[in-house]
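**Student:** Here is a sequence with its predicted model. Questions after.
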Amino acid sequence: METLANLESFVRSAEAGSFSSAARRLALTPAAVSRNVAMLERNLGVRLFQRSTRKLTLTEAGERFLLAIGGNLDALQAAVADAGAGTAEPAGVLKVSLPPTFGVTHILPLLPEFLARHPRIRPEWHFENRQVDLVLEGYDAAIGGGFDLAPGIVARTLAPAHVVAVASPGYMSGRVAPTDPAGLAALDGIAMRSLRTGRIRRWTMRHVDGTEMGALPGEKVVVNDPAAMREAARLGLGVALLAVPDVLPDLESGALIRLLPYWYADAGAISLYYASRSLLPAKTRAFAEFLVEAFKRERLAARFAGSLGPAFGA
């Protein structure tokens, strides 16, 4: 009878397309993963992969076998995880990818409490404005929005990602506040050029009654980072369209004011991403549960919702 290690090495190698990537996901060496797969092939009497120096490709037999065991392997792993959940103390390196501004402002302050609960976990947190590949890059989890959900990856929604128009009180002094998104065209705009597409990001704003309208402020300043947009708005250079979490402390302190308080743009959701089809390590499970609890306790979903009207309206 095949061991769980052999079957899991095969499935993860098939998902990642290489022994090295599967090894990072399984915390094994590439040689160990290769041996596990070779043992499985020997016991089955069929070749499951075509091997090259650059990539693994499933054979026809490998494709049939993957289809046959995938769901059963998930169920077995879940049973093992449930059985061990009460006894395994979370430990080890927890590699997480987070957006810089959001991560530093809202997630990093939670770290002391998390480590007090789980002192054997060692955080390795990467603050970066990009979508990582959890499996290929060996991340335990990622926080952000709009990730491509590759096979075996799930998104656990934490809060809405709503974008609102903000400016400094000094900039708006003596200016007439716009009454709808079209009115932003009369003001100086702080725009963002996407690192991925090279284009200026445009937004369609939605009124709380459901009406939609394009928001086209001028382009007095163009940057490629949300933190720079926020700082430019603080400096009184114009109006910026930014996610509520990125400007919430400034709205609460009065350093920035929200324009068009009944209008917002919906950028999707802020989610926690992790691999669900593998045996979820205790450290990752502990982090996910802690994060969901903290968001609920701090009412972050409600505080991030630009659709709730003029909490910080001008």
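**Tutor:** Looks like it came in fine. No experiment lies behind these values; they were computed from the predicted model shown.
**Student:** switch to C-alpha atoms for all contacts and neighbour counts from now on
**Tutor:** Will do.
**Student:** Counting by contacts, list what the helix or strand containing residue 143 packs against.
**Tutor:** Residue 143 belongs to strand 141-144 when assigned by DSSP states H and E. Using 3 or more C-alpha pairs under 8 Å, 6 or more residues apart in numbering; DSSP states H and E, the elements in contact with strand 141-144 are strand 92-98, strand 263-275.
**Student:** ok, second structure coming up, stack it against the first:
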Amino acid sequence: METLANIESFMRSAESGSFSAAARRLGLTPAAVSRNVAMLERNLGQRLFLRSTRKLTLTEAGERFRQAVGGHLEGLQAAIAAQTTQQGEPAGVLKISMSLVFGTDYLLPLLPAFVARYPAIRPECHFENRASDLIAEGIDVAIGGGFTLTPGLVARSLAPAHCIAVTSPTVLAGRALPATPDDLAAFNGILLRSANTGRLRRWVLRNAAGEEQAAMLRESLVVNDPLAMRQAALQGLGVALITLPDALPWLASGALVRLLPDWYADLGPISLYYAGRTLLPAKTRVFVDYLAEAFRQRDYATLFNARPPAP
């Protein structure tokens, strides 16, 4: 009987056209994926791929086999995961994608209690400032906002993602505080270049009355990472628009000051994203439930809310 590992190596290689790409998704070496596929071909008595130095191409037999396996692979994986849970504790590598700032400030402090509760689960954290393709990259759970809900993807909201204007107290020395978003144009601006689009991120701020104004910061410094943006603001290089969760520790210490406390940008919710399956792998299910409960206990939904009270 053919092993699931061999079939999975074949399917991921067929999807990506590369043993190396399949290996990254499966957490294996390219050599291991190649061996698994070779064993499958030997057991079936058919060549499934035409190999070249540039890419893999399915043979007619390989295409027939791919279509025959179809969507059954994920069902088999989920069934095995569910059966494993019934026999013992959740286990396996759990791939988590998130931004570096949010991950280090909020997720990593929650992991010790999680791994103590589920010692057979091994978290693998991917820190990225972009919306990951969970299905293609083999990510179990992503934390953040702005993901496109493609078919098969589920979002579970955790807290609001509000963006606020901050700067160092040194920047404000001897200067009048801005009264409206238009006044930000008088300050040096620290802007973020989006990793997804390559464009500078611009924000429209709103207040409790529903009024909206663009925050037209002067383009004095451009960075491509939110952590660098926050650090630049701490160094007194200008005004930055960053998410409230990223700013909170520094607002509490006084190292950063919030400008325009009646104005904020709504980026949508901070959510957990994962593949929606009838039988969700136990490692993913317990992590999603654990993180949602941890956020509830800490009342992050309130703490991350920058919206001023309604007039």
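**Tutor:** Perfect, thanks for sending it. Model, not experiment: these values are computed from the prediction.
**Student:** Give me the TM-score for these two chains.
**Tutor:** TM-score for the superposed pair, counting by TM-score structural alignment, normalised by the length of the second structure: 0.76. Supporting figures: 307 aligned residues with a C-alpha RMSD of 3.9 Å.
**Student:** need the helices and strands packed on strand 141-144 of the first structure in CSV with mean neighbour count and distance to residue 225 of the first structure, can you?
**Tutor:** Listed next are these as CSV, based on neighbours: other C-alpha atoms under 10 Å; distance: least, C-alpha to C-alpha, whole Å:
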stretch, mean neighbour count, distance to residue 225 of the first structure
strand 92-98, 20, 14
strand 263-275, 22, 16
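**Student:** Among the ones you listed, which comes closest to residue 308 of the first structure?
**Tutor:** strand 263-275 (9.4 Å; C-alpha to C-alpha).
**Student:** what angle sits between the closest one and strand 92-98?
**Tutor:** 150 degrees (axes from the mean of the first three to the mean of the last three C-alpha atoms, to 10 degrees).
**Student:** Can you name every helix or strand that the helix or strand following strand 263-275 of the first structure contacts?
**Tutor:** Downstream of strand 263-275 of the first structure, the first helix or strand assigned by DSSP H and E is helix 282-297. Contacts defined by 3+ C-alpha pairs under 8 Å, 6+ apart place helix 282-297 of the first structure against strand 92-98.
**Student:** can we see that at 10 Å?
**Tutor:** Packed against helix 282-297 of the first structure, as judged by 3 or more C-alpha pairs under 10 Å, 6 or more residues apart in numbering; DSSP states H and E, are the following elements: helix 60-84, strand 92-98, helix 111-117, strand 121-127, strand 141-144, strand 153-167, strand 263-275, helix 300-303.
**Student:** how about these in JSON lines, adding distance to residue 19 of the first structure?
**Tutor:** Formatted as JSON lines, those follow (distance: least, C-alpha to C-alpha, whole Å):
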{"stretch": "helix 60-84", "distance to residue 19 of the first structure": "15"}
{"stretch": "strand 92-98", "distance to residue 19 of the first structure": "20"}
{"stretch": "helix 111-117", "distance to residue 19 of the first structure": "33"}
{"stretch": "strand 121-127", "distance to residue 19 of the first structure": "23"}
{"stretch": "strand 141-144", "distance to residue 19 of the first structure": "21"}
{"stretch": "strand 153-167", "distance to residue 19 of the first structure": "19"}
{"stretch": "strand 263-275", "distance to residue 19 of the first structure": "17"}
{"stretch": "helix 300-303", "distance to residue 19 of the first structure": "39"}
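**Student:** hmm, back to that, mind giving me CSV with the helices and strands packed on strand 141-144 of the first structure and columns for distance to residue 298 of the first structure?
**Tutor:** CSV is the format used below for those (distance: least, C-alpha to C-alpha, whole Å):
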stretch, distance to residue 298 of the first structure
strand 92-98, 19
strand 263-275, 15
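**Student:** Nearest to residue 50 of the first structure among those strands would be which one?
**Tutor:** strand 263-275 (25.5 Å).
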